[in-house]
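*Asks:* model this:
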Amino acid sequence: MCIAIPGKMTAIVDENTATIDMGGICRDVNMALMGGAKESMIGKHFLVHVGYAISEISEEESEETMRLLKIMAGLEEIDSLESESQ
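*Replies:* Just a heads-up that it's a prediction; the model follows:
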């Protein structure tokens, strides 16, 4: 099974690479499959698989996918406890 992680583009590194924030973890991602990294893409959301952006998705889809991944990983409880203590 393959899993793609949702994230938001925060910066451009070079013409084919961008920094993507995936739930607070930022990685440089190859954007070649998306036609390269462009200024107009900053702030947009993408699915990332093995270091490549493979599709653009909506912000809502990105948030929902990350929420479901956290539930599957058993991290949803941790998030609930952190928000209660603040």
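
*Asks:* CA atoms for contacts and neighbours, from now on please.
*Replies:* Will do.

*Asks:* residue contacts, residue 49?
*Replies:* Counting by CA atoms under 8 Å, 6 or more residues apart in numbering, residue 49 touches 2-5.

*Asks:* Out of these, list just those in helices.
*Replies:* Among those, DSSP state H puts none in helices.

*Asks:* The biggest strand by length in the chain: what's the following helix or strand?
*Replies:* Scanning the chain for the strand with the most residues, using DSSP state E, yields strand 5-14. As assigned by DSSP states H and E, the chain's next helix or strand after strand 5-14 is strand 17-22.

*Asks:* Following up with a second sequence; could you model it the same way so I can compare the two?
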Amino acid sequence: MCLAIPARVVELLDDDMAVVAFDTIRKRISLALVADVSLGDFVLVHVGYALHKVSPEEAERTLQLMAEAGVLEEEREEISA
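*Replies:* As a prediction, this is how the structure comes out:
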């Protein structure tokens, strides 16, 4: 299953790229689809692209619901692959 998962932007790179953090996992993604992303923002990430920004509260709520539904661990495995 591939879902969009919230992640915090921890590094801004050239060419609309960034590094995001999912707990301890860091992943390089594209910001080409989202405007005005800053360091520390949360974005929803799907297959290597940020789809849109979300508030920290929405990110936490989404991660909590995913964990309760049992899908968060399999998403983390896909992200780290």
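
*Asks:* about what we covered before: tell me the angle the longest strand of structure 1 makes with strand 17-22.
*Replies:* 150 degrees (axes from the mean of the first three to the mean of the last three CA atoms, to 10 degrees).

*Asks:* Quick check: the closest residue to residue 11 of structure 2 other than its chain neighbours vs residue 65 of structure 2, distance?
*Replies:* Distances taken as CA to CA, 6 or more residues apart in numbering place residue 19 nearest to residue 11 of structure 2, at 4.9 Å, with adjacent residues excluded. Distance, residue 19 of structure 2 to residue 65 of structure 2, using CA to CA, to the nearest Å: 24 Å.

*Asks:* higher neighbour count, these two?
*Replies:* residue 19 (18 against 12; other CA atoms under 10 Å).
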